[in-house]
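>>> Sequence and predicted model, in that order:
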Amino acid sequence: MTSIVVTGLGAITPIGGDAAATWAAMLAGTSGAAVLNETWAADLPVRIAAPAAVDPSDVLDRVEARRMDRCGQFALIAAREAWAHTGSPDVDKTRLGVVVASGIGGLITTLSAYDTLRDKGPRRVSPLAIPMLMPNSAAGYVGIELGARAGVHTPVSACASGTEAIAYGTDMIRTGRADIVLAGGTEAAIHALPLAAFAAMKALSSRNDDPSAASRPWDVDRDGFLLGEGAAILVLESAEHAAGRGATAYAEILGAGMSSDAHHIAQPDPVGTGAATAMRLAVENAGLGLGDIAHVNAHATSTPLGDIGEAQAIRTVFGSTADDMCLTGSKSMIGHLLGAAGAVEALAVVLTLHERLVPPTINVDNLDPAIDLDIVTDGPRKLPGGDLAALNNSFGFGGHNIALVIRST
């Protein structure tokens, strides 16, 4: 089986304007939560979120920024960083692919264009509105930027989208369609409508008076997730291709497992059957045993049902071997980036394995007694030497379940 390695990383998140800053903030246990001071947030029941640490308009050229939705801006920034990180190689563009996922797409553009239509009439709607709001526009812009001709794709699987993009990019290389693929996710949905809708579903934390404590996976007092935004892109390539150009391999993508719940459009399976299936398949497809998994970066959104279901699924799959694994929940710091969440968390797993450090889960002041797992909470934890493998879990509305197995190099 073709070995797929990660040779470049890029990100823009609520805790950092690039991958290095994001990683440093994760190790420090920094929260990206903030009170929303925009006028449109004043009457919302939830007025907190985790906005990007850097405004993309401060990074991009003014003209190019105006032609992209905010989610496209995030993707392009992360892709440029990832491509530079891997050495900006001169590659065969017919063998270069792009897979950038988004759970919602150009939502800010959609809402803004509707406001223009309502207030100023149809002739004032921008001709750029459609290409800006398309869910695939972010992937398209990245592909155009790099001249990628092996295929440009956009998985849409709600909160599992970013992880699915990495799995899809891996398959593109393994099936011989590409030698190198930029894969990840992007999302920009911090706006009155999604905040109001998620709040109506009772999905969001309502800790308006204490935003940094709002996202608290596995804590007994968790009350919902914190909406975040940003993007992460990983450069994937065959180990042979990477070695041929002298690229550094930061980790290896071994396998993925996918399943669907067929349970409810927005509620997780309370016993985590589908999640368990995805994890089991990921380990099997990676060619590993259950005891080979040392770490899990969990989906862990900080919702009462979701955290329990995932924990039960982990215990179901791994049994007593789960006692030898440590878990972390990145969303405690970055919030829930929806379609970009899994990509940011995959980036965290790559760096966890490369640097042998597991970032902490913050805000676990009182661990839910139903969570019978080893959660890293008090600062980063050192991992042992030797070959290590980790699991990255992502689950989404619609019953999408995806798990990735990533191994140290």
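Sure, I can see it. These numbers come from a predicted model, not from an experiment.

>>> going forward, measure contacts between C-alpha atoms and count neighbours the same way
OK.

>>> ranges for the helices of the stretch 251-400 of the chain?
Secondary structure of the stretch 251-400 of the chain (DSSP state H, counting those that start in this stretch): helices located at 273-285, 304-318, 331-334, 341-355.

>>> Between those helices, which one is closest to residue 25.
helix 331-334 (8.6 Å; C-alpha to C-alpha).

>>> Excluding its own residues, what touches the closest one? List them.
Around helix 331-334, the neighbours that count as contacts under C-alpha atoms under 8 Å, 6 or more residues apart in numbering are 13-15, 26, 29-33, 50, 215-217, 228, 299-302, 361-363.

>>> ok, now with 6 Å
14, 31-32, 215-216, 361-362 (C-alpha atoms under 6 Å, 6 or more residues apart in numbering).

>>> now, which of those sits nearest residue 61?
Set against residue 61, the nearest of those by C-alpha to C-alpha is residue 14 (21.2 Å).

>>> who's in contact with that closest one?
32, 50-53, 334.

>>> related to what we said a few turns ago, ranking the helices of the stretch 251-400 of the chain by burial, who's on top?
Counting by mean count of other C-alpha atoms under 10 Å, helix 331-334 has the highest mean neighbour count of the helices of the stretch 251-400 of the chain, with a mean of 30.

>>> ok, second structure coming up, stack it against the first:
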Amino acid sequence: MPGVDSLRSAPFDAAVTGIGMVTAGGVGTAATWDRVCEAAGTAAREVPGLAGMPVSFGCVVPDFDADALVGRRKAWRLDRSNQLAIAAATEAVADSGLDPASWDGARVGVVLGCGLGGAGSWEKQYDVLRDTGPLKVSPTLIPMLVPNMSAGYVAMEIGARGPNLVTSTACASGSTAVGIARELLRSGACDVVITGGTESCVVPSISTGFSQMGALSERRDDTARASRPFDAGRDGFVLGEGAAVLVLERHADAQARGARVRARVSGYGASADAYNATAPDPEGTGAELALRAALLDAGLAPGDIDHVNAHGTSTPLNDRMEGRLIRRVLGDRPSVTSVKGVLGHSLGAAGAIEAAVTVLAMEQSFVPPTANLDSPDPEIDLDVVAGAGREGEVRAAVSNSFGFGGQNAVLLFTAA
């Protein structure tokens, strides 16, 4: 069989020309960026729908008005995950300067990541079925719950008639989506791809499932300090929701139309641990394949990487594995941060949110701090930014995402 070097294609840059975010940090990219940079603790709160559950708090989007952002006539028939996706996509397209009224929709694709689909709608309609019978179940149940509808509804909103799909690689879904979107541009299948991820499943069944496997933080008495990536006292992640969307174009096309290029997606790597359904390979052997593939794809060496936006879930096993991986492959030079200390873990949307934050860190020459990192784990020997953010040029950065099933995806960004 040919070696990977012989199969390597020519370097390819996808320009990021638009960003939209809706997260526990706030509605809109600016609100999320400010909250992440402030790093004033985890944006967690008691969630009324989780009352009586083993863990009753989570990171939910504050003051999200679906009627105002999506439109009342549409919002009622959409799952919240679809609503978040549309809001983020609308902001991202506007930010890009592209006009859906004038583009060739057949050349515009949509690729979004989503791990669980319309979990909230499914749970709510099951309650209706149980309590009042089948005739009261909403006829919109199926399009509300199937994961592909987030991309479908975004396409309807902006008139994108090109390739349309949702990637589902657990907590790596958002990063996988961005990587696939770049490939659609590289192949010539699309001229523009709207990509990212969405998730909204801070609901009893999902929260309880994670709680039963011991994955969630149980800091009920201090939720602002519950998510603690890389801290010696971490005890699990905080379940979150959100959406982030990037607009990608070929770099030459973006330059030709005079667009603001915020950063470039220059590399992507994916792999599987083939190890365990829920636990990562302790040594990160599979994850290393994805990281090295992203470096090779971009034509960069480990020493070229200035910054790592870590998966950093705040779970004992993931953070330890990722720390070993980063140290082994990239050394101790790159600055490292995890936004999950602030935003919690939004599962299928997490990789997209972190990709967007990585782009902003490069654009602003500012690495946000990791919230709640008071006592660094001595087993994690990295330059993790904590306390306050750090100013400085970021020329190349990677964003790591890992998911159940041993799914790994790494995005490599370079400065515009």
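Arrived safely. Remember, it's a predicted structure, so these values are computed and weren't measured experimentally.

>>> quick one: TM-score?
The TM-score (TM-score structural alignment, normalised by the length of structure 1) is 0.96; 403 aligned residues with a C-alpha RMSD of 1.2 Å.

>>> count of residues packed around the aligned partner of residue 81 of structure 1 in structure 2?
Structural alignment (TM-score structural alignment) places residue 81 of structure 1 against residue 91 in structure 2. If you count neighbours by other C-alpha atoms under 10 Å, residue 91 of structure 2 ends up with 21.

>>> Farthest-apart pair in the contacts of residue 14 of structure 1, please.
53 and 334 (10.1 Å).

>>> Enumerate every residue touching the equivalent of residue 335 of structure 1 over in structure 2.
Residue 335 of structure 1 maps onto residue 344 in structure 2 when the alignment is built from TM-score structural alignment. Neighbouring residues of residue 344 of structure 2 by C-alpha under 6 Å, 6+ apart: 59, 238-240.

>>> Roughly how far does the equivalent of residue 355 of structure 1 over in structure 2 sit from residue 357 of structure 2?
Aligned by TM-score structural alignment, residue 355 of structure 1 pairs with residue 364 of structure 2. With the distance defined as C-alpha to C-alpha, to the nearest Å, residue 364 of structure 2 ends up 10 Å from residue 357 of structure 2.

>>> wait, which of the helices of the stretch 251-400 of structure 1 is closest to residue 267 of structure 1?
The nearest among the helices of the stretch 251-400 of structure 1, by C-alpha to C-alpha, is helix 304-318 at 8.1 Å.

>>> in the stretch 201-350 of structure 1, which spans are strands?
230-238, 251-260, 293-297, 326-328 (DSSP state E, counting those that start in this stretch).

>>> Go through those strands and pick out the most buried.
Highest mean neighbour count of those: strand 230-238, a mean of 33 (counted as mean count of other C-alpha under 10 Å).

>>> Now do that one against strand 251-260, angle only.
Per axes from the mean of the first three to the mean of the last three C-alpha atoms, to 10 degrees, the angle that strand 230-238 of structure 1 makes with strand 251-260 is 110 degrees.

>>> so how far does the longest helix anywhere in structure 2 sit from its counterpart in structure 1?
What stands out as the longest helix in structure 2, according to DSSP state H, is helix 80-96. On the superposed models, the aligned residues of structure 1 are on average 0.3 Å from helix 80-96 of structure 2, with distances taken as mean C-alpha distance after the TM-score superposition for structure 1.

>>> I'd like the next helix or strand past that helix.
Downstream of helix 80-96 of structure 2, the first helix or strand assigned by DSSP states H and E is strand 108-113.

>>> What is the corresponding segment of structure 1 for that next one?
Going by TM-score structural alignment: strand 108-113 of structure 2 matches residues 96-101.

>>> what's the mean distance for the matching stretch versus structure 2?
Mean for stretch 96-101 of structure 1 is 0.7 Å (mean C-alpha distance after the TM-score superposition for structure 1).

>>> Run the chain-centre distance for that stretch.
15 Å (C-alpha atoms, centre = their mean, to the nearest Å).

>>> again, but for stretch 341-348 of structure 2
So, by C-alpha atoms, centre = their mean, the centroid of stretch 341-348 of structure 2 is 8 Å from its chain's centroid.

>>> Compute the first-to-last residue distance for it.
The straight-line separation of the ends of stretch 341-348 of structure 2 (C-alpha to C-alpha) is 17 Å.

>>> ditto for stretch 253-271 of structure 1
Taking C-alpha to C-alpha as the criterion, the two ends of stretch 253-271 of structure 1 lie 28 Å apart.

>>> what do you get for stretch 254-269 of structure 2?
Note: stretch 254-269 of structure 2 ends 24 Å apart using C-alpha to C-alpha.

>>> Over to stretch 186-199 of structure 2?
In stretch 186-199 of structure 2, first residue to last residue: 27 Å (C-alpha to C-alpha).

>>> and what of stretch 52-68 of structure 1?
So stretch 52-68 of structure 1: terminal residues 16 Å apart, C-alpha to C-alpha.

>>> now the helices of the stretch 251-400 of structure 1 as a markdown table including distance to residue 19 of structure 1?
Formatted as a markdown table, the helices of the stretch 251-400 of structure 1 follow (distance: least, C-alpha to C-alpha, whole Å):
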| stretch | distance to residue 19 of structure 1 |
| --- | --- |
| helix 273-285 | 26 |
| helix 304-318 | 27 |
| helix 331-334 | 13 |
| helix 341-355 | 8 |
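
>>> Perfect, that will be all.
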